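Chemist: give me coordinates for this.
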Amino acid sequence: MQGSEPVITVHDIALAASSSEETQSLTLDQALGQSAKDDRRLLRMLGFSFFIFGLVNNVLYVIILSAALDLVPPATPKGIIAFCNIAPALIAKIGWPYLLKGRIRYVKRLVGCCALSSIGMLVVAGFDSLYARLLGICFASFASGLGELTFLQLSTTYVPSAIAGRSIGYFASGTGAAGLVGAFLWWEVRGLGVRVGVGLSSVLPLIIPLTYFLLLPPNSAFLYTSLPTDEDVSSSLPYTPLATTTDEDDPDEVRLGKATSTLSPSDKWRLVKPLLAKYMLPLFCVYLFEYTINQGIAPTLLYPVPPADKYWFLSKIIHSVRDYYPLWQLVYQTTVFLSRSSISFGFPPLREGLLPLPAIVQGFILSLLVFESAIGFAADEFEATNIAIVFALISCEGICGGLAYVNTFYQINQEHPDPRSDAHDAESIKQEREFKIGSIGFADSFGILMASLVAVPTELTLCKAQVNRGKLLCKGL
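Modeler: Prediction:
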């Protein structure tokens, strides 16, 4: 019996076409979903990389300050540690952006900073001589200052601007975490002694090049991101394409492309002039006030040990007069970390016009703490009230300092190119952005250095004022 051929109806054709369209739509949705997942994974890698950069780069600075009492003889002023820990970093931040010609060779910089940091810590650990230890601290400080400058500049190589801003947010968060992690690390290893404790910390800088080579996504990875971003500057920031050939002598050529132009001294002066009052002065003032509080006023904010029967909670924290200063530092470091993490936590950045606000508030906090130290908000028998007020003020101090740091560098990272600029090619625009964010990096370090000079007479004057009103606690330390 002869078989009958199947009859294909119009309805069957319509069903087949509909099924094909659904399959294509499903495939497209799956592809877009996978692309979004890949982008989110890259964003997590980017954020974690810059967090690690900020943490490791700044943690040695904190370890040195935390170990100051153990590094120098009792008769040596501890301020010399603070000076050697900040002055070389300031030199790096002032000299490098203005003296460097051409594009930045990130690989060579990072490897050099890593090596210098490790050598510096090994010198501190390996020699008992005061001068040798101070030299090692200077090495580590210079490397830290140049490293911070380099990572801030590295953030500008990422586009669109939302991605670059994310880099700044996580780097700032890492620098804030360094205060807590560094103090904790030294607390844990100080029992091993300077030689072993500081020696162990010399391996920490090795994390930076490992993160750079193994974890950090290349800046080309976000050119065609499928994730929604804010309005960005990518349309006005042409991207220097990735090199198509490998240059074994300079891996940066592969990562960032070849340089075709350099900024002249007149170009740099033209770029830096608008930044002086806009970014540098507020950042300098914030850090001048902040570190004057930390180094000159906080050591005098002392109170009697609270009795357990009257102040149950305070007595659990304060066991001697010497516990007050570490408490203030813990409060300060915690609030700095939280405020420097504000952008990475998803909070909106401060508007450009509000950048001077943290400096204004910081100056007001400094005045109030000077008043509390010299005269007192309440009578001495109400020490719990005074402690609570100081706790709140130092929390605000840390918040102001952290917000000033992260928002200043975030805003300059997001700036559009100057339309009056002669730079039209991608390389020139990239160098301008790198220079601008690097040129203001010395403002905070200069503020810290000036504060270290102001802090000593401030502490002595406040202690004298306390003695004159019969409060002798500062003399007993």
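Chemist: going by C-alpha atoms from here, please, whenever you check contacts or count neighbours.
Modeler: OK.
Chemist: all strands for the stretch 151-300 of the chain, in order.
Modeler: With strands called from DSSP state E, counting those that start in this stretch, the stretch 151-300 of the chain shows none.
Chemist: tell me which stretches of it form helices.
Modeler: 161-189, 194-201, 207-214, 252-256, 265-272, 275, 281-292 (DSSP state H, counting those that start in this stretch).
Chemist: who's in contact with the last one?
Modeler: For helix 281-292, the external contacting residues (CA atoms under 8 Å, 6 or more residues apart in numbering) are 355-356, 358-360, 362-363, 366, 397-398, 400-401, 404-405, 408, 443-448, 450-452, 454-455.
Chemist: any of the residues you listed buried? List them.
Modeler: Buried residues within these, counting neighbours by 16 or more other CA atoms under 10 Å: 355-356, 358-359, 362-363, 366, 397-398, 400-401, 404-405, 408, 443-448, 450-452, 454-455.
Chemist: compare with the first, here's sequence two:
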Amino acid sequence: MERPASVNADPVPRDGPERFTQWRNWIGFWLLGLCNNFPYVIMLSAAYDILKKQESGNATASVRGRRAQERQNNNSSNSSSLYDCNPVTTGAVLLADILPSLCIKLFFPFLILKVPYGIRVLLSSAATTASFLLVSFSSAVWMSILGVSFASFGSGLGEQSFLSLSVYFSRDVLGGWGSGTGGAGVAGALLYSVLTQAGLSPQTSLLFMLVFPLALLISYFVMLVPPPSFHQWTVASRVYEAVGSEEGRHLMDGAEDEEWEKTATEVRNAGPLTLTEMLHTLKGLMSFVVPLLLVYFAEYFINQGLMELLYFPGSFLSHAEQYRWYQLLYQIGVFVSRSSLCCVKIRKVFLFSMLQVVNAVLLLLAVRYQFLPNAWVVFPIIFYEGLLGGASYVNIFYFISKESEDRHREFSLAAASVGDSLGIALAALASFPVHRYFCSL
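Modeler: Sure thing, here's the model as predicted:
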């Protein structure tokens, strides 16, 4: 049986005010994606600088403690002459930056629909603000880690909220969201580097980033033009209301009157999803969640487990410079592919996972047997890795939105986002034994 028309069906071309509103919402979701993912990207760069300064600035350390540290550094240097390893893998910071977000995505889909969107956005912005302040003014390691965790909480809550929020708008806003999240990687990597290279301390640079939680609030409360049926501060704004409203009828472009009336009545009368329906919906989402998990596991296994080991001493670029170029090219690849939804849509999302796993295996073998000649060969592989990851993200959420039933769509978009965070967390855990193995050679 043919599925009823979607609440957020792809819009037909419009003129005048409606086209302006459509572009305004697209830009609003682009800014939401940028501001929401920006703290996550920044913390992966800035937390290390803050922790390093705290360690080096500890003037009260005992002589015994300093000598023990020197012995540890010497042992690390002796055991890592082949790979120029750091004592701790970069996956350690990633783990602190993803676990709170993972917890949010695992458990909140069953509860979050009961929380009004306005409150969710305020909580996300407040958590991000707290993260920048805590890491900037931290005087102990635990304060920095707590700050990173607040950033992860705010980003995870925001991603779930804004993905499910998209059901109240035309589906093209998912392209704006995806492009904005991709832009956050490039903007975060560049802006933090520019500010620190200009002479600002990591603390001052992070305080400058407080503009982004404010921009998040402006993008949501000022930029977006939601339908009349949408209520910011109550739980009444649901898809089954939007379907039955005039705005909902308008968004169901081209639906027959009889079909629309039947769909609206059925969805209104059904009410919110039960726990049984949610679990059944999750089962149907596995064809999207599993590819998302695999592509992000392979992607972040490369980024946090292998990138720092792909060092070529003969290059005019230092180890740190090679690593920064890897990260920047990866983020550019993600940005390009997350902005591609307006040009191409690919339904066979498992292809991205398979190709990304091939990438991970290739680079793992390259680290072990060192058959790649120089960093210039690695650069296009890393860019290609970013393309696969970004394309997987936007296509998976686009087709979830397109193929989900009207009543299930809001929950489905929120629940499926657990795939990327779970893949990232597993990759961070896997990077520890891999790092230890290669650095012991």
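Chemist: tell me which of the contacts of helix 281-292 of the first structure fall in helices.
Modeler: Among the contacts of helix 281-292 of the first structure, the ones falling in helices (DSSP state H) are 358-360, 362-363, 366, 397-398, 400-401, 404-405, 408, 443-448, 450-452, 454-455.
Chemist: show residues contacting stretch 330-346 of the second structure.
Modeler: 172, 175-176, 178-183, 185-186, 382-391, 393-395.
Chemist: please repeat the previous calculation with a cut-off of 6 Å.
Modeler: 175, 178-179, 182-183, 185-186, 382-383, 386-387, 390-391, 394 (CA atoms under 6 Å, 6 or more residues apart in numbering).
Chemist: same deal with stretch 211-219 of the first structure?
Modeler: 46, 49, 158.
Chemist: the first one pairs with which position in the second structure?
Modeler: Translated: residue 46 of the first structure. Using TM-score structural alignment, the partner of residue 46 of the first structure in the second structure is residue 25.
Chemist: just give the nearest non-adjacent residue to that match, would you?
Modeler: Excluding the flanking residues, the one nearest residue 25 of the second structure by CA to CA, 6 or more residues apart in numbering is residue 224, at 5.1 Å.
Chemist: residue 107 of the first structure: which of the helices of the stretch 151-300 of the first structure is closest?
Modeler: helix 252-256 (6.1 Å; CA to CA).
Chemist: helices or strands next to that closest one in the packing?
Modeler: Using 3 or more CA pairs under 6 Å, 6 or more residues apart in numbering; DSSP states H and E as the contact criterion, helix 252-256 of the first structure has no neighbours among helices and strands.
Chemist: aligned partner of residue 99 of the second structure in the first structure?
Modeler: Counting by TM-score structural alignment, the partner of residue 99 of the second structure is residue 87.
Chemist: that match - nearest residue in space that isn't next to it in sequence?
Modeler: Going by CA to CA, 6+ apart, residue 87 of the first structure has residue 449 as its nearest residue, at 6.8 Å.
Chemist: need the max-distance pair from the contacts of stretch 330-346 of the second structure.
Modeler: Taking CA to CA as the measure, the contacts of stretch 330-346 of the second structure have their most distant pair in 175 and 382, spaced 23.1 Å apart.
Chemist: those two: which has the busier surroundings?
Modeler: residue 382 (26 against 23; other CA atoms under 10 Å).
Chemist: can you tell me how far that one is from residue 331 of the second structure?
Modeler: Residue 382 of the second structure sits 9 Å away from residue 331 of the second structure, going by CA to CA, to the nearest Å.
Chemist: what of residue 13 of the second structure?
Modeler: 32 Å.
Chemist: who has more neighbours out of these two?
Modeler: When residue 13 of the second structure and residue 331 are compared for neighbours, residue 331 comes out ahead with 27 against 8, by other CA under 10 Å.
Chemist: quick one: map the more buried one onto the first structure.
Modeler: Per TM-score structural alignment, residue 331 of the second structure is aligned with residue 333.
Chemist: what's the answer for residue 294 of the second structure, then?
Modeler: Residue 294 of the second structure maps onto residue 285 in the first structure, by TM-score structural alignment.
Chemist: need the counterpart of residue 189 of the second structure in the first structure.
Modeler: Checking TM-score structural alignment: residue 189 of the second structure goes with residue 183.
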